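Engineer: What follows is a predicted protein model with its sequence.
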Amino acid sequence: MNTLTYKKAGVDISEGDRFVSLISPMAKKTFRREVITDIGSFSALFKVDAKKYKKPVLVSGTDGVGTKLKIAFMTDRHDTVGIDLVAMCVNDILTSGAEPLFFLDYFATGRLKPEKAAEVVKGITVGCRQAGCSLIGGETAEMPGFYSEGEYDLAGFAVGVVDRDKIISGSKIKKGDAIIGLASNGLHSNGYSLVRKVFFGIKKTGVNQHVPELGSSLGEELLRPTRIYVKAFNALKDKVRIKGMAHITGGGITGNLPRIFPKGISAVIKKDSWPVPPIFHLIKKMGNVPDDEMRMTFNMGIGYIIVIPETETGKAISILKKAGYASFVIGTIEKGGRGTTYA
């Protein structure tokens, strides 16, 4: 009888070691001074600067990229979904006013291909640098027979910190406050099951096909990375009274904005107050998707929302523009009512 090894069963530990050697230099470039362990340890250590915070509160978030990964597989491009992974996590913890500190990832595949996996991690490090946090560790799982050939899954976990007295909860939002919408970079990381059904199921569009309305191939548009809004918040936080923030993901503005409201208030969104990117018009037209369904599924061009006093809108939009973020006054807070309505 021939001898059996772990490698013959489908798990190559030496390839895992080679993968770590490929990604370690990239990860180290994200390290803040508070990181006190190297990549490859059993655990990652991060020293919190206690002098910087009077009452530090840790804020955590975890997320994935969903079926946007299918587009990466179809195009064989893997250097952007890591940015999405970081963005989905750090934008969530940012809504509490937290400074992102560190990030960990989980990469699972049927057979590890170190160079391809390193492209994913390259994107993660780009996202971490944009967010100002450190990639301090992660897990690589090689699971033969569990995933289709050439496919993988991703999950991420972010931790940040905020002073207890500076937590942004939405509790002070009141009638008359302004709703500022920050432009998205397209679809971001939500709604891709519907997107794939429209383009590849119904219309049979090739992923590399040039689409005139988009000015690019379909794949290039669908892989646009999720925008990270940390620098936008940092530009505003000491200059404008921020009452609440919402990350616009699955559920759109309709489903996400009310999550930060205290009882007894609602939002009125002005439908034509920002430019809706062409990809959304195309999905609606090609899939015959109703307006309400579009708004409940996609960000429609607004990736992040900040609620501030109406008197500070001009200052906020000017600051955001200087920081490189297009923003718009997209609505107001009203007393009574429920959730979000469009006018």
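Structural biologist: All right, it came through fine. In this text the structure is predicted, and so the values were computed from the model without any measurement.
Engineer: From now on I want contacts and neighbour counts done on CA atoms only, so please keep to that.
Structural biologist: Fine.
Engineer: So which residues of the stretch 101-250 of the chain form strands?
Structural biologist: For the stretch 101-250 of the chain, strands defined by DSSP state E, counting those that start in this stretch occupy the ranges 134-142, 152-163, 178-183, 210-211, 216-217, 244-247.
Engineer: could I get those as CSV with mean neighbour count and distance to K237?
Structural biologist: Output for the strands of the stretch 101-250 of the chain, formatted as CSV (neighbours: other C-alpha atoms under 10 Å; distance: least, C-alpha to C-alpha, whole Å):
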stretch, mean neighbour count, distance to K237
strand 134-142, 21, 22
strand 152-163, 21, 12
strand 178-183, 25, 14
strand 210-211, 16, 40
strand 216-217, 15, 36
strand 244-247, 25, 11
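Engineer: want to compare, so here's the second one:
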Amino acid sequence: MKNSHSASYAAAGVDVTAGYEAVQRIKPMVESTYIPGVMGTLGGFGGMFAPDMAGMKKPVLVSGTDGVGTKLRLAMLLNKHDTIGIDCVAMCVNDIICGGASPLFFLDYIACGRNDPARIAEIVAGIAEGCRQSECALVGGETAEHPGVMPDEDYDLAGFSVGIVDEENIIDGKRLSTGDVLIGLGSTGVHSNGFSLVRKVLDVEHTDLTSPMEELGGRSLGETLLAPTRIYVKAVKALLKAGVDIHAISHITGGGFYENVPRMMTDGLTARIDLKTFPKLPIFDLIQRKGNIPERDMYNTFNMGLGMILAIPAVQAERALSTLTDAGENAYQVGSVVSGSDGVELVK
């Protein structure tokens, strides 16, 4: 590519040589995520992956795609771009693992007003870290300059991941029954949802984001809001390896409890969640107080401290909690599956 350059294209706002520089910066990061099955290396027209399907009777591919939303604005305000990629990976792989599928590979798409190779490398560093945390490979991606469409310093980030599961091991809620126990996995904060409301309520454009705040445990507002989304892939895989029979999983994202928990329920069953069984993180108290937000709206927008909820047989609750603790998770027994048509019931 050393002979590839276009003064005319650069004059229009697209610097192809900056793109080549970015690729060279990120290549070691990308290769650090490679797992068995990756074919080729960065630079081809398509990422190739040969999955190991030995022992599977009927392999099923499970895919997920998502972005980071307006949380990106916090990264821009703080000029900190090395964790936002973890969020992008998390939003995809946490969805995939809900079906019992192990993520195989990930691809990203970065749109920017101007290609700054150093900043692109920061973003991809986070993506690579997210892939390592979820034990999947970063096999490709795309960076596109949009001069005249986006301001020079702006960018957007989206991703796509594919996982695999044997059909007989798909987690789909079909075996849910009354009496199943609900296990909640602690979140790291707001994760990557509801930031349009967060930015409005906390007026982040005109607020001190860097000074420590006592009500946030000595952390700054910016650090708290930018904390990357927790990736739960290893935790769920640890449960499955320990023989825990997971009946259903819900990733608590946009729409909070009221939208996401019913998605794992089947007709005639409701998840009854006791709000006293897990800690509500201080950031949510701050958001609710500053915005005078009704409690129901909070639970209909944010994860409130639980990023994932699993339903398992009651007799396996102790084993599940022990396994999750050993895996480094903050896990709580938060309720049970009962008869009902609401899908979710929150009790105090």
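Structural biologist: Good, I have the coordinates. Note that this is a predicted model, so its numbers are computed, not measured.
Engineer: Give me the TM-score for these two chains.
Structural biologist: Scored against TM-score structural alignment, normalised by the length of the first structure, the superposed chains reach a TM-score of 0.97; 340 aligned residues with a C-alpha RMSD of 1.3 Å.
Engineer: about what we covered before: quick one: which of the strands of the stretch 101-250 of the first structure is nearest K321 of the first structure?
Structural biologist: Minimum separation from K321 of the first structure across the strands of the stretch 101-250 of the first structure (C-alpha to C-alpha) falls at strand 178-183, 10.1 Å.
Engineer: picking that back up, who wins for proximity to M300 of the first structure among the strands of the stretch 101-250 of the first structure?
Structural biologist: Ranking these by proximity to M300 of the first structure (C-alpha to C-alpha) places strand 178-183 first, at 9.2 Å.
Engineer: For stretch 225-244 of the first structure, measure first residue to last.
Structural biologist: Stretch 225-244 of the first structure has an end-to-end distance of 24 Å (C-alpha to C-alpha, to the nearest Å).
Engineer: Give me the contacts around it.
Structural biologist: Stretch 225-244 of the first structure has contacts (C-alpha atoms under 8 Å, 6 or more residues apart in numbering) with 80-81, 83-84, 87-88, 90-91, 94-95, 99, 127, 130-131, 168-173, 184-189, 260, 303-304, 306-309, 312, 315-316, 319-320, 323, 325.
Engineer: of these, buried ones?
Structural biologist: For these, a burial check counting by 16 or more other C-alpha atoms under 10 Å picks out 80-81, 83-84, 87-88, 90-91, 94-95, 99, 127, 130-131, 168-170, 173, 184-189, 260, 303-304, 306-309, 316, 319-320, 325.
Engineer: Among those, which ones are in helices?
Structural biologist: 81, 83-84, 87-88, 90-91, 94, 127, 130-131, 316, 319-320 (DSSP state H).
Engineer: Taking those, tell me the two that lie furthest apart.
Structural biologist: Farthest pair in those, by C-alpha to C-alpha: V81 and A316, 30.2 Å.
Engineer: quick one, what contacts the most centrally placed residue in the first structure?
Structural biologist: In the first structure, the residue lying closest to the centroid (C-alpha atoms, centre = their mean) is M88, at 2.4 Å. Each residue near M88 of the first structure by C-alpha under 8 Å, 6+ apart is listed here: 63-65, 189, 226.
Engineer: Check the gap between it and V230 of the first structure for me.
Structural biologist: For M88 of the first structure, the distance to V230 of the first structure - C-alpha to C-alpha - is 12 Å.
Engineer: and what of I248 of the first structure?
Structural biologist: Note on I248 of the first structure: its distance to V230 of the first structure, by C-alpha to C-alpha, is 14 Å.
Engineer: circling back: can you put the ones in helices among the buried ones among the contacts of stretch 225-244 of the first structure in TSV and add distance to M296 of the first structure?
Structural biologist: Formatted as TSV, those follow (distance: C-alpha to C-alpha, whole Å):
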residue	distance to M296 of the first structure
V81	23
I83	24
D84	20
A87	20
M88	18
V90	22
N91	19
L94	22
G127	26
Q130	28
A131	27
A316	27
I319	30
L320	26
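Engineer: which one of the residues you listed sits closest to R32 of the first structure?
Structural biologist: Nearest member of these to R32 of the first structure, counting by C-alpha to C-alpha, is A131, at 11.6 Å.
Engineer: Over in the second structure, tell me which residue corresponds to the closest one.
Structural biologist: In the second structure, the residue paired with A131 of the first structure is S134, using TM-score structural alignment.
Engineer: show me the contacts for its match.
Structural biologist: Applying C-alpha under 8 Å, 6+ apart, we find S134 of the second structure in contact with 93, 103, 231-234.
Engineer: How about L202 of the second structure?
Structural biologist: So L202 of the second structure contacts 287, 290-291 (C-alpha under 8 Å, 6+ apart).
Engineer: so which of these is the most crowded?
Structural biologist: Of all those, the highest neighbour tally under other C-alpha atoms under 10 Å goes to I287, namely 18 neighbours.
Engineer: Tell me the counterpart of that residue in the first structure.
Structural biologist: Matched by TM-score structural alignment, I287 of the second structure corresponds to I283 in the first structure.
Engineer: how close does the residue nearest to I305 of the first structure when sequence neighbours are not counted get to A141 of the first structure?
Structural biologist: Using C-alpha to C-alpha, 6 or more residues apart in numbering and skipping the chain neighbours, the partner closest in space to I305 of the first structure is G181 (4.7 Å). G181 of the first structure is 38 Å from A141 of the first structure, where distance means C-alpha to C-alpha.
Engineer: do N299 of the first structure as well
Structural biologist: N299 of the first structure sits 32 Å away from A141 of the first structure, going by C-alpha to C-alpha.
Engineer: same check, this time on F107 of the first structure
Structural biologist: From F107 of the first structure across to A141 of the first structure, the span is 6 Å (C-alpha to C-alpha).
Engineer: Now do the same for E99 of the first structure: its match in the second structure.
Structural biologist: With TM-score structural alignment as the criterion, E99 of the first structure matches S102.
Engineer: check contacts around that match.
Structural biologist: Taking C-alpha under 8 Å, 6+ apart as the test, what S102 of the second structure contacts is 96, 163-165, 233, 237.
Engineer: K174 of the second structure now?
Structural biologist: Neighbouring residues of K174 of the second structure by C-alpha under 8 Å, 6+ apart: 247, 266.
Engineer: Give me the neighbour count for T70 of the second structure.
Structural biologist: 17.
Engineer: Brilliant, that's me finished.
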